[in-house]
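**Q** fold the following, please.
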Amino acid sequence: MNAPPLEPGLNLDPGLYIVATPIGNLGDISRRAIETLSACALIACEDTRVTGKLLHHLGIKRPMRRYDDHAGDDARERLLGDIAQLPVALVSDAGTPLISDPGYRLVRDARARGLNVVSIPGPSALITALTLAGLPTDRFLFAGFLPSKEKARADTLAGLAAVPATLVFYETGPRLVDALHAVAQALPGREIAVARELTKLHEECRSGTPEALTAHYTAHPPRGEIVLLAGPPPPAAAPEADVVDAALRLALATMSTSQAAASVSRALGLDRKALYARAMELK
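**A** Have a look, this model is predicted:
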């Protein structure tokens, strides 16, 4: 039996509406998100059972269609055909769509075809954890889920070790201790934070060394989805004075004083004006 045709949405232009949904506390959904879900002709979601519970809580009855990382090109083409004619919402099971999920392909194709794309912002475990952890937030790198295989996980962390930013990963309860072991090896000396049960009754954000956190979560196995954060690497130690002088003398052999100072500044990451003054002394 064929599904009945989709009804036009109320007061919404055709297009793709990316709607953030709660990550735990249902009170976090915005009025705009509720209005958009109510007005869309179709809701594309990871799991119709999960989204169905949210819609039931909100008193919304709209058609749903599964669209997740297993959806192929045909499913995306069908959805793009609907988006061209009707308002269609895209939601994930929790949080902001496209953050560590493959919805970007749908957005990319919709934009390439000139279709209307609107984002309705809201909850995100990534941002919530960053605000709780007390780690530097002026620069951060979100790296999604770490690989499950030991070597791949170690290689990923090694490749990120020199990034001058707070690193943020998603993890699951059963894999957290293994991830903390890997972090201890690849990122020694970093401050680590584990945020879990975000926005829920038993919300927790625990900070410390990876070794201390490993011991805690080995004794108290966590459940659910987790955000794992690692502080940025400590600043590199300044080179010894004799190393700086040697570099300046070498540069002064073939360059002017200002050129030598600039060259050593780039090479060692030191203040050019201070290097210029020292170069004048050496001359």
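**Q** from here on, contacts and neighbour counts on C-alpha atoms
**A** Noted.
**Q** and for A158, nearest residue in space, chain neighbours not counted?
**A** A186 (5.8 Å; CA to CA, 6 or more residues apart in numbering).
**Q** my guess is the one you found contacts T156. True?
**A** No: if you go by CA atoms under 8 Å, A186 and T156 don't touch, sitting 9.3 Å apart.
**Q** so which of the two has more stuff around it?
**A** A186 (19 against 14; other CA atoms under 10 Å).
**Q** the more buried one and D178, how far apart?
**A** Distance, A186 to D178, by CA to CA, to the nearest Å: 13 Å.
**Q** structure for this one too, so we can compare:
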Amino acid sequence: MSNQGNRAGTQGRDLQIVADSEPGSGPWRPGIVVPAGTAQDNAPATPNSSNYRGDLSNPRNKSADISDSENCATWWTNLPPDCTYKTLLDSMRNVGAVSHSVINPPVGVHGTSAAKVEFFDRASVDRLLAQSKSGHIRGHVRVGGRIPHISLNRIKVAAHSNAVPSDQGNGGRGSRVIQVIGDPLIISQANLESILADPKNRLVYGLECARSFSDSDGSRCVEFRFASYTVQAARAREIFLAQKLKRDLSPRDRARWEGVVCIYAPDPCE
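**A** All right, here's what the predicted structure looks like:
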């Protein structure tokens, strides 16, 4: 979209927040099953967690053949039993952009939640671990009132690029945060979430929060802070932009969707 840079800039919009903005209510959207996560105790001999329910044949779902010093995945324990993505991700600041996160609720005798949090680069992991050891997290910033224990995840993830074309926002860096901007008659949190909920789109996602903004030109911006970049934010962006190609749009709605832009915005965890 050639007009993205002109209308929305490349760093995301900092618009006036409106009263109807609401945070995400819980770790996963209604009706979505929380996936099993990565077990850290009694780690399996296979490259995958024994609790993993995904595609074991997919190389992206296996532990990377890298050293611990290159691992970009972390494991968080002692989280609140009702931990949400907002609670988890709000605890990280000045660390680095989060690539992927998943919360595992209490299971069996475990009374607390756990989480896997991945970053795009190892430097972010080092900053997080340094903060934890220095007391920034242990002494000052807590996750829902609890002091988390943070370590390297045994299912390793290598550093990976989030480079995107510059007109997609955020200085040419993909992010778990996207902003959808356009006519308020079609751009609202409720309408956009209904699009994501369409079974045809088959998007399972976790949401930190969603916020609505207004602009002086009368347009509306809805910002979604997803739990992950590639399989959630990037996919949601594709779904929103694909609305322009729907054949059953009225001429008026088609013109409205033609004016919609969807860009990446900075991750507040950076």
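**Q** what's the TM-score here?
**A** Once superposed, the chains reach a TM-score of 0.23 (TM-score structural alignment, normalised by the length of structure 2), with 125 aligned residues with a CA RMSD of 7.4 Å.
**Q** returning to what we had before: now for A186 and T156 of structure 1: what residues contact both?
**A** Residues touching both A186 of structure 1 and T156 (CA atoms under 8 Å, 6 or more residues apart in numbering): there are none.
**Q** which helix or strand contains A179 of structure 1?
**A** helix 176-186 (DSSP states H and E).
**Q** check which residues of that helix are buried.
**A** 176-177, 179-180, 182-184, 186 (16 or more other CA atoms under 10 Å).
**Q** JSON lines for those, including distance to L126 of structure 1?
**A** Listed next are those as JSON lines, based on distance: CA to CA, whole Å:
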{"residue": "L176", "distance to L126 of structure 1": "16"}
{"residue": "V177", "distance to L126 of structure 1": "20"}
{"residue": "A179", "distance to L126 of structure 1": "17"}
{"residue": "L180", "distance to L126 of structure 1": "18"}
{"residue": "A182", "distance to L126 of structure 1": "21"}
{"residue": "V183", "distance to L126 of structure 1": "18"}
{"residue": "A184", "distance to L126 of structure 1": "21"}
{"residue": "A186", "distance to L126 of structure 1": "22"}
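**Q** what's the closest of these to L42 of structure 1?
**A** Nearest to L42 of structure 1 among these: L176, at 36.4 Å, using CA to CA.
**Q** where's the closest one relative to I226 of structure 1, distance?
**A** 8 Å.
**Q** again, but for V88 of structure 1
**A** 30 Å.
**Q** wait, is L126 of structure 1 part of a strand?
**A** No: counting by DSSP: H, G, I helix; E, B strand; the rest coil, L126 of structure 1 falls outside a strand, being helix.
**Q** grab the nearest non-local neighbour of it.
**A** Excluding the flanking residues, the one nearest L126 of structure 1 by CA to CA, 6+ apart is V227, at 7.0 Å.
**Q** also A210 of structure 2?
**A** Closest to A210 of structure 2 by CA to CA, 6+ apart is F224, at 4.5 Å.
**Q** contacting residues for that neighbour?
**A** Counting by CA under 8 Å, 6+ apart, F224 of structure 2 has contacts 177-179, 207-211.
**Q** circling back: the residue nearest to L126 of structure 1 against A195, yeah?
**A** Yes: between V227 of structure 1 and A195 there is a contact under CA under 8 Å: 5.1 Å.
**Q** what sits in contact with each of the two?
**A** Common neighbours of V227 of structure 1 and A195, using CA under 8 Å, 6+ apart, are A129.
**Q** out of those two, which sits in the more crowded spot?
**A** Neighbour comparison, V227 of structure 1 and A195: the larger count goes to V227, with 26 against 23 (by other CA under 10 Å).
**Q** what helix or strand does the more buried one sit in?
**A** Per DSSP H and E: strand 225-230 holds V227 of structure 1.
**Q** show me what that strand is packed against.
**A** helix 125-133, strand 166-172, strand 192-196 (3 or more CA pairs under 8 Å, 6 or more residues apart in numbering; DSSP states H and E).
**Q** identify whichever of these lies nearest to V264 of structure 1.
**A** Among these, strand 166-172 sits nearest to V264 of structure 1 (CA to CA), with 28.5 Å.
**Q** residues in contact with Y217 of structure 1?
**A** Y217 of structure 1 neighbours (CA under 8 Å, 6+ apart): 176-177.
**Q** any idea which helix or strand carries it?
**A** Using DSSP H and E, Y217 of structure 1 falls in helix 210-219.
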